[in-house]
Structures are given as C-alpha cells and as structure tokens.
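> give me a 3D structure for the following:
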Amino acid sequence: MNTKFSWSLIASACATLALTSPVAQAEAQLYHNFTGYTFSGQDGAALDLHSFNHMVVEDGKIVATGNANLAQQFPDARSVNLQGRIVLPGLIDAHGHIHGLGENLVQVDLRGINNRTATVAKVANYADANLELEWVLGRGWNQVNWPTRDYPNRQDLDEVINDRPVFLVRIDAHAAWVNTHALELAGIDKDTPDPDGGQILRDSDGNATGILIDTAMELVRQHIPEPTQEARLQAVNMAQQHLLELGLTQVLDAGASAAQLDDYRQLNERGELNMRVNAMISASDPSLSELLSAGVYESDDHKVRIGNVKMYGDGALGSRGARLIEPYSDEPDNYGLLITPAERVRALFEDIHQAGFQISYHAIGDYPNQLALDEFARIIENDASIDSLGQYRHRIEHAQIVRVEDIPRFAELGIIPSMQPTHATSDMNMAEDRVGSERIAGAYAWRSFIDSGSIIAAGSDFPVELANPFYGIHAAVTRQDRNGQPVEGWYPEQALTLVESLRSFTLDAAYSGFTDSYTGTLEAGKYADFIVIDRDPFKISNKDLWRIKVLSTYVAGEQVYQHSNR
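Model (predicted):
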C-alpha cells in the first residue's frame, strides 16, 4: 500500500538502521550485578513476583536464576556484568500491526497535530518534498483534537494537492480522508452506494465529502499500488528495529494476509527475524480456507507462530464506526457499523474453532461484544464436552465498550479480553460524549475485568497508538496521559496495579497466544528473552513509568538492541 519512493526510502533507511548483529554466545553466560523481576507460577492472579540478581543462559535458554551462589555452580560460564541495571522479561504486545508500522515509518505522520490547517500544511510540505510519489499517503489525523471537532473534507486537500491522489488514514485506521483526485480515480460520486459495513460521508447535495468510513475506505485503497515482497520485508525490518528498541521481544500481529504471513517465514529463514511474531490470519484473506486446512504453524525456533484468526466486528469509536446497542449519545440517529454480518460471524466462529485455531474478534462497541459472547456461548451449547472455552484461549480484541452485565461473561466463558491501555487515555476526551454517562461504566474497564476473573492481554494497537509498552503500563496504572492529566486519573477506580499491568504485558500476553510455555517469564527452561532498563519501576513514582528507557534487548540470549549512549 505504498509507492516506489516510499519503499525505496525504506530500503535506504534499513541500510542505516540495520539491526544489531547478534552477539556470539559462549557455551554458557552468567549475567550478574543487576536486579531482575519475573513472575513464576500459573497465569492470572495465582502468580508470584520475585526478584533475583544472577541468571545463567545456555543455548538461548535460561538454565537458572538466583543469587551469587550460581557463580560457584557454573564456574566455566562467561561472566556478563549488567552494571547494576534492572532486568525484566521481554515485553509482549498482544495486539499490534507490524506491516502497518513499517509503512507508517515512511509516510507523512499526522499524529498529535491539534488543528486542520497545520495538518493540511504538513501534508502539502511532505508532497512537495516527495514529488516522485504517485500517491500521497499518511496516517494519524484526529479531528477530535481539533478546535471544532468537525471532519475535514476533500476541498481542504484539493487546495494544496490536486495533481495526485491523497489517502490519509485516521489515527484509528477506521476512516480515510481523501482528495477529489482520489475520489475520481475510484469512480466515487453521488450515485455510489455505501458498501456493507462502511459509509461514504456526503454533503447536503449528496456529494462525497472526502471522508470514507471502514469498508468504504477500500473503494479507494484498492487503487493504491501494492508493494513488492522485498519492499514488505524491508518494512518489517524497520518496524522490528523500532520495536526492539522499545523492549518488545514478541508481538501478536493482529491480522496478516497470506502474503504477509509468508514475509515472516521468509525473514526467519534468512535469519533476519530478531523478534518473535505470533501472527493472526486475516479472516478476510481469500486463502483463509487453505490456511486453516494447513493447521497451526510454528517454526522450530519459536520465532514465528500462526495459530489465530482475526476478524472484524465493527469500526472505531472516534469515527463513530463502533456498533452500539443504542444510538450514539452525540449523534442520536447513528448506531455505528457492523463490518462482518452476524450470520457470517457465526459461520466463521464455527469454522475457525473446528479447525483448532484461536478466534480473535475485533469488538469496540457493546453490540459486537455481546454478539461475540453469545456466539462463544453457542459453541459451548453445541458441544456437551465443553463447559468453558478457556483451553482454546479465544479472544475479543479491544473489549472497549461493554455492557457492565456482560463483563463477567468473559471469565465465565473462558474468553480473553485483549485490551490496549493507551486507548483510554487517547479517547478520554471524546469517549463519554460518544456513549454517555451510563455506558461509560463498562468502557475501558480493566479493573472490572480483573476483579471478575479475566486475564487481560495488553497491547498498544500500534501504529494506532505509539508502540512503547511503558506508555501502556503507565496508562494502565495511572489512568492519566503523559502530561499527568487528569490529575486524579480518568475513572481511576478502573486502574490496575503495577504488578497486574506488568503481568498483562508479559506472561498473560504470552498466555493469550499459546507461547507461555517458553516465553513471558524468566524461568529455567524458557527462552532468555529479556530487557535491561534504566530505572526500577517498583521504586519510582507511577507518574514516571512512561519515562523508562530500554538500554538493551535480548532474544534467545542474543543481544538484538543496545542503546548507543549506554
């Protein structure tokens, strides 16, 4: 979904941002002079967080953790002094988009701009600097942060770019802002019907305004030239470098095409995949049946796993594409959009479950959350041998606006809520406007989920949000943005403890993707996936959690990132 210039830019950037070459391993390494934290025991609340200061690693796996006595037990191990730093298990993002992040790194970034004029100016400057581009692509605009909060229109872009099509994705990836050239290229006019699960916003005369919601985006996006596989691989390399710098050693990629799945296998075969990718098959991929028939895939080194299918229930709250049971509080005639029809949801659930794959169902609004829970319950009703789906670890992605009475059903049915803490701090300026004071009680309700017995798999939904996991940990614990607002936290009764938040980004995230037997904690027998950070999260103020910096990142005992100023 890029052009020649963008992908050549990736290639040149990759040359300067090459991944740190793995450090050759001796027969065994003894890491010492650090304070390490890890969980041990089972998933969820029945865990013990303990500290250690020595760790032995051999052949990429942890042999033992403990104290100075390990030095006597392993006298031939190579000594590695970590200079009094802090060690954590490698952090895991349970819901991100690796290819999307790689693409975004070379497109015009519109995140955080607080008015329409400045947004248009940045797009114009980017286009002028990149005259080779056939398409001007970007992402990150958010009209909710603008003074009027009104959607922009095609004329805003036409004034500065009318010779090339422009396609700008909203920050939540559920709406696009395009110019007239793009609309004409796609043949969109006042007679074009809204596609199922999408909407073409129109003016009073019925003409397209330039805003396309959810599936309507595809009317234009299908005309954007596809990148070559080599270009896609270069994008993934850029993305993984960025993620490793942030301390992420594993990502559950939330919806990959058959071609993108092959990218991960290709990179691993080349020896260029330096992190773990647990990829979800996109349910909309034409090859879904063949991929399900092939069964769950896992590489011998556990770098690549494909055992999950991602399907979309609805859109996003910011663009009013999230499907609600009752209308939007700030738009009484709008219920949102259901991307996948209910009858198709049922058929997909049955096919995916029977094939032995996890189900990951995107549900922002209370309607698709309820729909998914009902369909999961139906699976149990149709199989007398099942009283819970816990062993299958099916998931609902986002679980963002949920009826209060539906929250306990997640634990009762054995369904994992996959949630993104920074969504709350990004959405708090508009969420209650959208759903009102009553429904907000079941929104971003992490504490309610934990207290009802759920295990939360935490992530960021990058590039919708920034990928830094410490931003998510901070948001989960404080319910504040990184400016410390609101002072008391946004609905602070829904906050998590630091231990709960760290667990959701490590072992519980691993559990949600069936990788907990070999990742998620620093215990004997598991891979030595760990990070070295600059401060102790348990000894600093919660308000400073987002400031934690990663000094080095290790995957299977190999150093794959080191901060240059360490």
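> every contact and neighbour count from this point should use C-alpha atoms.
OK.
> quick one: the helices in the stretch 401-550 of the chain?
407-413, 421-427, 431-439, 446-451, 469-478, 498-504, 507-511 (DSSP state H, counting those that start in this stretch).
> cool, the stretch 251-400 of the chain as well?
Under DSSP H, counting those that start in this stretch, the stretch 251-400 of the chain gives helices at 258-270, 288-294, 342-354, 366-381.
> which outside residues touch the first one?
Going back to what we said before, that points to helix 258-270. 99, 229, 232-233, 273, 277, 279, 281, 285, 287, 291, 303-304, 306 (CA atoms under 8 Å, 6 or more residues apart in numbering).
> and this one, so I can compare the two:
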Amino acid sequence: MTISLMKLFPLSACAVMVLAGCEGEAVVPDTQLITGATFITMEAGPSPEAMAIKDGRIIAIGAQETLRVAYPDALQRDFTGKTIIPGVVDSHVHARELGMDAIKVDLVGVKNVDDIVARIRAQRPDATPGEWIIGQGWDEGAFADLGGPGGYPTTQALSVAYPDTPIALEALHGFAAMANDSALAKAGITAATPDPEGGTILRRDDGQPSGVLLTLSQALLFNAVPSLDQAQIERAIVVGLETLAAQGVTSVHEAGMEGRDVEAFTALADRGELPIRVFGLLNGNDGALMAEWFDRGPLDDPQDRLDIGGIKVFYDGSLGSRTALMRAPYSDRPDTARPTARISLAEVESLGEDARTYGFQMAVHAIGDEANANILTSYERRLAPNETRPTPDHRWRIEHAQVVTADFAERAAALNVIASMQPSHAMGDSDWAEDRVGPRRIRRAYAWKSFQDAGVPIIFNSDLPGEPWAPMETLHFAVTRTKLDGSPAGGWYLGEALDREASLRAMTLTGAYAAFQDDSLGSLAVGKWADFVVLSDNPLTATDIRPITVEATYVAGQEITKTPAN
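Have a look, this model is predicted:
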C-alpha cells in the first residue's frame, strides 16, 4: 500500500511558498534546510549544525555552511535556541481510547465512589435518564485498598445518585470496571450470574453484585453498552493521534487492535488521513481475527504509514487489582487476590508458533513474576534454534515486565527479548506496589537499570490513556523515579532509573527497532524519514525536564503542528 505524502500531510499554501506572500501558486520546495537548533540525533558522533531534507527524507546532516553551499535554493527553517530530537515513538498506546476520552467522564484522581459521583455530576450535568454514561480513569490499585468485597467499595452511592441512568466506568489500567444497579440490570448481571472464565464478579455478603467486575468479567458489562459506529471509531482514532502529535509523538504502536479498529485504521490510511505513523499489534486473544491475519500475513507499507506486524496478547491481570500471576501469594491481602490467566499458556505457545511461521512479532502482556517467567519459557520453546531452524530476528516483546524472577533479565537478554515498559506505571503504582509484593520482590520490580545492565533491549512508552503520558513526562519519570510533583524525595528506588540519553533512546531509536523500523525511523540520519520534534530546551542538559514544551512536530519533513507565535 503506497500512500501519497501530500495527501497524508497537507500543507497550507503559505507554509510552502518559496516566494514572499501568499499570492500565486504554492510551490513545494525540493529541499528544506533546518538550521540553528541543537540537534540530538541518537546516532554516534558529534552533534551536527544543520539538516537537509528532500522528498520527506534526510539527505544530508552536518556543518551549516557546508549544507548551505550544497543546497543554495533550499527553503531554510531557522530554529535558533531550540533543540531538535527524533520523532518520539510511543511503542505501546491505545490511541482510539485516547480519542474516545472526549466522550467519557474523566475519573483520573478520584479517591472514592463519592468523588466519582461528584465528578459525573460536574462533567455530565444534563445527563438524560436511560442513556449510558461512560467514564474512565479510577485507579483499581488504590481502590482495591478501600475495603469491601475483594477489597473494593460497593457502587451503592452511584446507584442512589443515578437510579435510572446506566453507568459503566473503566479503571485506569483496564483491569476492573464499576457499574451502578441500572447498568448491571441492563447487562443482565445478577446474583445468579456465574463468574466467567478468567473473570470475577465481586459480590456483597448477600450474594448480589457489588458493582465491581475484575478482568474478563468486564465483558458482561461492556457488551451491553451501545457500540460506536465506524465513523465514530475513525474520528476517535484521528483525535487520539492528533493529540499525540501535539506532544511530539510521530509514530505509535497501537496495542491490541480489534477487528473494527483494523477496519478503521485501514480506511483512514487508504484515504490518507492518519496524522502520524502507526504500527499495529493485533488482539491475539481474538482467535477469529488471528486466523484471518495468519492467512493474509503482515501488512508492510513501504511508506511506513500503517504497518500491521505484531500480536498483542493479554496473559495475566494487573498488580493493582491483585489479578497478576505471582509465584508466591500477595504480601498485603492474599485472601482478596484473584490471580488470572486471561488466556492459557498452551494458547500463547500456539500463537507463538503461528507467529514465527507467518512472520508476526509476539508482544505479550505480563505483569506478575510467574507470568513473566511463563512467557519467557514459552518464548524459549518457540525461538530456540535447532538443526533445521535458526533463531530468527524476531524482536519479540514482553509488555510491562513489572515484577520478575531473579533470573529474568539474564534469560531475556539471552533471547534478545525486548522489555516494553512504562515509567508512568512505576510512579503511579509507587504508593501501593511494595504493599502488594513486599520489600524483597519490589527490588525486582520496574527494574529498568537492572535490565539494561544485563543487556535486555528496553523500550519506554506510555500505555495511554491513564497515567500522565506526554513524552517529556515519560522522560522525567524514567530519569528521576519521581512523580510530576517531585515526590518522593530522592526518587522511588532511584537505583533503577536510567540516564537521560538511554531513556530518550528507549523512546526513539529502540522503539523504532521494536517495530522493525530502525532503518527508517528513530534517529536523525541520512536516508531516514525526516520525523523530528522541535523542543523549547535540551532534554539532555535542562535542569528540569518537566517545563520543556513541544514547539513543532514534523513527519516526513512536513509540520503537522503549528509553531506557537512569539
């Protein structure tokens, strides 16, 4: 599939005029010359002074005067005082969900069910009885310590406040949901409803549903919520990608594409309406979808607009909801834990065999130490060379790798398995994570530096929406191990932080490597796409990363965000 560059990234006439003014026919210059900025290339060697671009790719990089002589007719863009970095590759996102947040009640930061009621009243003051209200963002980790069935509060306050309006509320990380009585009734969830395989309906002492559903039981609720149509899904995707672009993200790995997502992303790509690049990871838990794609094979776009080449598999649950698979019981409330395998290990191994046969990358969600060990074992069985089959350039991944066994890093490095990790999760979980696993296991959790020292390839990403996700926030978390307010003082297990250059590499070049795109993305080098970000300050030297702003984002040499006025 080849997509027109100008169709994907249209420019106004004024933006591309070589002649002064906006009269006459617009002319796209053959070459652009970027000067004045501090360049962070993520390549070896001294920092260049200028970069030349033609047909969307970098054609030269080096001394400013040399390039000016070589390209005297180039359109010059001066970014004196700014810093230019390669476009950020956010290698684990849910862009459609980010776009859909505009129609959801934002519950990030609520502390209890009364807070949720207040937030809904503030954001949906004109709610119509009978019409669904959808929200997202309550923290299943924090709520699991509030008391009640399974550690969670009941949703009685929601039912009292909204007796005739069905309410379905997604948790921050997607491993639990809340519903009021009206929503439970519409979904047909009663005291007699059995727990589905891989899921738990939390219940009060009288057997009635408490209103909280863990892991796969959420489907019972959300299957009753009216579905979006194709146009709404496409709009949500575009809004999500545009939001990402405004923060300097030029490429994403969409994790867990459903069938309708694939249709929407493909339709947008065919019409040239994807604002940034997308590498798709299919929902590996959907057997019918995978059968279809194993039959057709990966989608490899020569222009790197929309590639679909990976499989995202949900294996276990989450640490916060105590549904992650742990080798030993949870340290705080083992009686309320519901360790969950959302797919059997045999099914994961079957997917791995098909992935290797048909040329797909595996990316498996694993949070607990038992889950991570199991997935590594599965990978070893599928990737180990034999007399007829050498080890492929697989670039298989483990998504999250939050809590691991003592031998995990050594085993992962031997297989060259990529650890796909989220600095925001470490900081978001830091208030309660040690309670869950205890003082010994916490030292093998969110262990970025230990992984790096062992030779494990690391990619940093956001897993948005949920925790703070902007790239400069991710970088701050990675290098300081503190929240945005600077707490805790001295950093949370600071010894596992990475330095700034290594963290930025994990967000750019290694992210491109994880999608088999490091020959065309992830650094500023001759022959690669001219995807770059203009920043207000240098993230490698600034005293504080948090105030750094994105002033412009470029994809294939074309600005896709407006530069703020001086």
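> and the contacts of helix 258-270 of the first structure as TSV, adding distance to residue 434 of the first structure?
Listed next are these as TSV, based on distance: CA to CA, whole Å:
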residue	distance to residue 434 of the first structure
99	30
229	40
232	37
233	39
273	41
277	35
279	32
281	31
285	32
287	37
291	38
303	41
304	39
306	36
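> just the buried residues of the residues you listed.
99, 232, 233, 273, 277, 279, 281, 291, 303, 304, 306 (16 or more other CA atoms under 10 Å).
> pick the most deeply packed of the helices of the stretch 251-400 of the first structure.
Comparing these by mean neighbour count (mean count of other CA atoms under 10 Å), helix 366-381 ranks first with a mean of 20.
> superpose on the second structure and give me the mean offset of that one.
Compared with the second structure after fitting, helix 366-381 of the first structure deviates on average by 1.2 Å (mean CA distance after the TM-score superposition for the first structure).
> helix, strand or coil for residue 240 of the second structure?
helix (DSSP: H, G, I helix; E, B strand; the rest coil).
> and it, how many neighbours does it have?
Per other CA atoms under 10 Å, the neighbour tally for residue 240 of the second structure reads 24.
> and residue 497 of the first structure, how far from residue 538 of the first structure?
Distance check for residue 497 of the first structure against residue 538 of the first structure: by CA to CA, to the nearest Å, it reads 11 Å.
> looking at the two, which is more packed in?
residue 497 (14 against 11).
> tell me the counterpart of the more buried one in the second structure.
By TM-score structural alignment, residue 497 of the first structure lines up with residue 499 in the second structure.
> ditto for residue 454 of the first structure
If you follow residue 454 of the first structure across to the second structure using TM-score structural alignment, you land on residue 456.
> tell me the contacts of the residue nearest to that match when sequence neighbours are not counted?
Ranked by CA to CA, 6 or more residues apart in numbering and with sequence neighbours excluded, the top spatial neighbour of residue 456 of the second structure is residue 413, at 4.6 Å. Contact partners of residue 413 of the second structure, counting by CA under 8 Å, 6+ apart, are 454, 455, 456, 457.
> neighbours of the second one, how many?
Other residues near residue 455 of the second structure number 17, with proximity taken as other CA under 10 Å.
> now residue 243 of the first structure: closest residue in space, sequence neighbours ignored.
Residue 243 of the first structure's closest residue in space is residue 467 (CA to CA, 6+ apart), at 7.1 Å.
> corresponding residue for that neighbour in the second structure?
Per TM-score structural alignment, residue 467 of the first structure is aligned with residue 469.
> same check on residue 515 of the first structure?
Residue correspondence to the second structure (TM-score structural alignment): residue 515 of the first structure is matched to residue 517.
> that match: neighbour count?
Residue 517 of the second structure: 17 neighbours (other CA under 10 Å).
> residue 383 of the first structure too?
Neighbours around residue 383 of the first structure, by other CA under 10 Å: 9.
> for residue 117 of the second structure, same thing?
Per other CA under 10 Å, the neighbour tally for residue 117 of the second structure reads 19.
> just tell me the aligned range of stretch 403-417 of the first structure in the second structure.
Taking TM-score structural alignment, stretch 403-417 of the first structure hits residues 405-419 over in the second structure.
> residue 168 of the second structure: which element?
strand 167-171 (DSSP states H and E).
> give me the mean distance between that strand and the first structure.
Averaged out, strand 167-171 of the second structure is 0.5 Å away (mean CA distance after the TM-score superposition for the first structure).
> residues contacting that strand, please?
In contact with strand 167-171 of the second structure (CA under 8 Å, 6+ apart) are residues 132-140, 176-180, 182-183, 221-222.
> neighbours of the residue nearest to residue 243 of the first structure, how many?
Using other CA under 10 Å, residue 467 of the first structure has 23 other residues around it.
> quick one: contacts for it?
243, 246, 460, 461.
> what's the farthest-apart pair in these?
The span of those, defined through CA to CA, is set by 246 and 461 at 14.6 Å.
> which of these two has more neighbours?
The residue with more neighbours, out of residue 246 of the first structure and residue 461, is residue 461; 26 against 22, by other CA under 10 Å.
> chain neighbours aside, what residue packs nearest to residue 302 of the first structure?
Nearest to residue 302 of the first structure is residue 276, by CA to CA, 6+ apart, at 7.1 Å.
> that neighbour against residue 303, yeah?
Yes - between residue 276 of the first structure and residue 303 there is a contact under CA atoms under 8 Å: 4.3 Å.
> residue 26 of the first structure: which of the helices of the stretch 401-550 of the first structure is closest?
Among the helices of the stretch 401-550 of the first structure, the nearest to residue 26 of the first structure by CA to CA is helix 507-511 (27.9 Å).
> one step back: reformat the contacts of residue 467 of the first structure as CSV; add distance to residue 520 of the first structure.
Below are those laid out as CSV (distance: CA to CA, whole Å):
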residue, distance to residue 520 of the first structure
243, 17
246, 16
460, 17
461, 19
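> between these, which is nearest residue 253 of the first structure?
Top of the list for closeness to residue 253 of the first structure, among these and by CA to CA, is residue 461 at 9.2 Å.
> thank you, goodbye.
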